[in-house]
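Undergrad: Test case, fold it:
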Amino acid sequence: MENTTNFQPYRCVLTGGTAEITEKKSRFIATVRRTESEEEAVSFIEEMKKKYWDASHNCSAFVIGRRGQLTRCSDDGEPSGTAGRPMLEVLLGEGICDAAVVVTRYFGGTLLGTGGLVRAYGAAVKAGLEASQTATMRYGSRIRIGTDYSDIGRIQYLLGQKGYPQENAEYTERVALETVVPAPEEERLIKELTEATGARAELEVVDRYYFVDKD
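TA: Okay, the predicted model is just below:
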């Protein structure tokens, strides 16, 4: 089995969302999008600036890479450190990777002060994330199981007890199906399946990749 030390779980945005909050008559519109490269993030930010061309500010932040290797943020004319940095800190605090957020502000006529701006921009990002669909991604193994009909019940029961999926089932002279498990649990599952079927089941790891954790 390959070394999975570097394949740690991470959170990402599956589907972006938009949310709006109001603070002392200023409107803060947060738009979140999944972006997997700096180019995608920059393009998204420019898209939002064109969409909200008449806004007072379009502040932004993004995190690229499953370990957050690349981060950027912009105050877009707000006092230094009052917008982009608080926005980025929310993304990092939530463990979100491969995502960008733009918070558009329409000034309401009342100054918020530096503390008020920090709170408002941070709150807007949190609202934007709540309006988005996020998930934990885990590195896992896809295992193909071949078995006689006499053992399929034991296998299905074992997978069901552990909450593992049962996919791509084929019923011919024998039964074949696939399951996906977190990589650290691969060896244990193979051992348990082998014991449960008296080593009659054919077990093969056909792929390893990141999958959406349904918990």
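
Undergrad: going forward, measure contacts and count neighbours with C-alpha atoms only.
TA: Noted.

Undergrad: All the helices of this structure, residue numbers only.
TA: Counting by DSSP state H, the chain has helices at residues 38-51, 84-93, 113-130, 149-162, 186-196.

Undergrad: Report the distance from the second one to the chain centre.
TA: Centroid separation for helix 84-93 versus its chain: 16 Å, with CA atoms, centre = their mean, to the nearest Å.

Undergrad: Adding mean neighbour count and distance to Ile143, write the helices of the chain out as TSV.
TA: Putting the helices of the chain into TSV (neighbours: other CA atoms under 10 Å; distance: least, CA to CA, whole Å) gives the following:
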stretch	mean neighbour count	distance to Ile143
helix 38-51	16	34
helix 84-93	21	33
helix 113-130	20	33
helix 149-162	14	12
helix 186-196	15	8
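
Undergrad: And this one, please, so the two structures can be compared:
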Amino acid sequence: MTVTYTLLEACTYQEDVRKSRFLGWAAPVASIDEAMAFFAAHSVVDATHNCWAYRIGPLYRFNDDGEPGGTAGRPILQAIEGQGFDNVAVLVVRWFGGVKLGAGGLVRAYSACAANTLRQGKRQEVIPAMQVRCRCLYTDLARVQARLAQAGVRTLDEQFDAEGVQLRLDVPLAVASELAVAVADISRGQALWQPLTEQARK
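TA: Alright, predicted model coming up:
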């Protein structure tokens, strides 16, 4: 299985290419709105170009911001994908220095700046996970929670009532089926185990 990474925090990198200055910014993002807000916050109004790309699961988009088509945004996206990143946005700001780089030179410059920016960041593996609703009796709760903790499950929400407890869980996909069986065994078939969504987990 291919390992995917995201960034732990925003990072930056700067380099000069034939008198043009390139400034890269990269950050983890969980949604398109977050990505667009990141670009808006870090774009430089008086720069010549603010080019960007993001990938969030199957969603991606890129923008050349006035550079010749395919010479800026797409190379930035390819740098993201080439290093195995997901849930990441990258902005490359360019100040034109008077020397034209040509299409090939632009592709190399934007690609290199984006890649070097990502290399500055601290990366974390993205673990495929799913959300599960689990309901069990109070008498089984301690054993269920111990088994879940052993498997690296995170509890996102707890709701208690007279009958027992309902948990919303973040469960690594690799152990989801095994845990469903384990919880059924612990509760003698009385617990509810209901998958809700599948998502990437940091």
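
Undergrad: What does the TM-score come to for these two?
TA: Superposed pair, TM-score by TM-score structural alignment, normalised by the length of the second structure: 0.65. Supporting alignment: 194 aligned residues with a CA RMSD of 4.3 Å.

Undergrad: Now distance to Gly17 of the first structure too, for the helices of the first structure, in a markdown table please.
TA: As requested, those are exported to a markdown table (distance: least, CA to CA, whole Å):
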| stretch | distance to Gly17 of the first structure |
| --- | --- |
| helix 38-51 | 13 |
| helix 84-93 | 14 |
| helix 113-130 | 6 |
| helix 149-162 | 33 |
| helix 186-196 | 35 |
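
Undergrad: So for Asp213 of the first structure, which of these sits nearest?
TA: The closest of these to Asp213 of the first structure is helix 149-162. By CA to CA, the value is 13.6 Å.

Undergrad: now Phe39 of the second structure, nearest residue through space, not along the chain?
TA: Spatial nearest neighbour of Phe39 of the second structure, chain neighbours left out: Leu91 (6.4 Å); criterion: CA to CA, 6 or more residues apart in numbering.

Undergrad: now for the one you found: what does it line up with in the first structure?
TA: In the first structure, the residue matched to Leu91 of the second structure (TM-score structural alignment) is Val102.

Undergrad: Pretty sure its match sits against Asn58.
TA: Yes - using CA atoms under 8 Å as the test, Val102 of the first structure is close enough to Asn58 to be in contact (6.2 Å).

Undergrad: quick one on the thing from earlier: to Phe211 of the first structure, which of the helices of the first structure lies closest?
TA: helix 186-196 (14.2 Å).

Undergrad: Tell me which other helices or strands the longest strand along the first structure touches.
TA: Selection of the longest strand in the first structure by residue count, based on DSSP state E, yields strand 133-147. Contacts defined by 3 or more CA pairs under 8 Å, 6 or more residues apart in numbering; DSSP states H and E place strand 133-147 of the first structure against strand 10-15, strand 175-182, strand 202-213.

Undergrad: before we move on, the earlier item: check contacts around the residue nearest to Phe39 of the second structure.
TA: Contact analysis of Leu91 of the second structure by CA atoms under 8 Å, 6 or more residues apart in numbering lists 24-26, 39, 42-43, 50-53, 114.

Undergrad: conserved subset of the residues you listed in the first structure?
TA: Contacts conserved in the first structure for the contacts of Leu91 of the second structure, counting by both residues aligned by TM-score structural alignment, their matches' CA atoms under 8 Å: 24-26, 39, 50-53.

Undergrad: leaving aside the residues next to it on the chain, what's closest to Ala89 of the second structure?
TA: Using CA to CA, 6+ apart, the closest residue to Ala89 of the second structure is Tyr54 (4.2 Å).

Undergrad: Just give me the neighbour total for the one you found.
TA: 32 (other CA atoms under 10 Å).

Undergrad: ditto for Gly98 of the second structure
TA: Neighbour count of Gly98 of the second structure, defined by other CA under 10 Å: 9.

Undergrad: How much space separates it from Arg133 of the second structure?
TA: Counting by CA to CA, to the nearest Å, the separation of Gly98 of the second structure from Arg133 of the second structure is 60 Å.

Undergrad: Cys11 of the second structure now?
TA: 36 Å.

Undergrad: Which residue in the second structure aligns with Thr147 of the first structure?
TA: Per TM-score structural alignment, Thr147 of the first structure is aligned with Leu137.

Undergrad: residues contacting its match?
TA: By CA under 8 Å, 6+ apart, the neighbours of Leu137 of the second structure are 163-165, 187, 191.

Undergrad: Can you flag the buried ones in those?
TA: Buried residues within those, counting neighbours by 16 or more other CA atoms under 10 Å: 165, 187, 191.

Undergrad: hang on, the earlier thing: which one of the helices and strands packed on strand 133-147 of the first structure lies closest to Leu117 of the first structure?
TA: That would be strand 10-15 among those, by CA to CA, at 25.0 Å.

Undergrad: Next, the buried residues of the closest one.
TA: Buried residues in strand 10-15 of the first structure, counted by 16+ other CA under 10 Å: 10-14.

Undergrad: what's the answer for stretch 64-77 of the first structure, then?
TA: Neighbour counts using 16+ other CA under 10 Å place 64-68, 71-75 of stretch 64-77 of the first structure among the buried residues.

Undergrad: Nice, that's everything, thank you.
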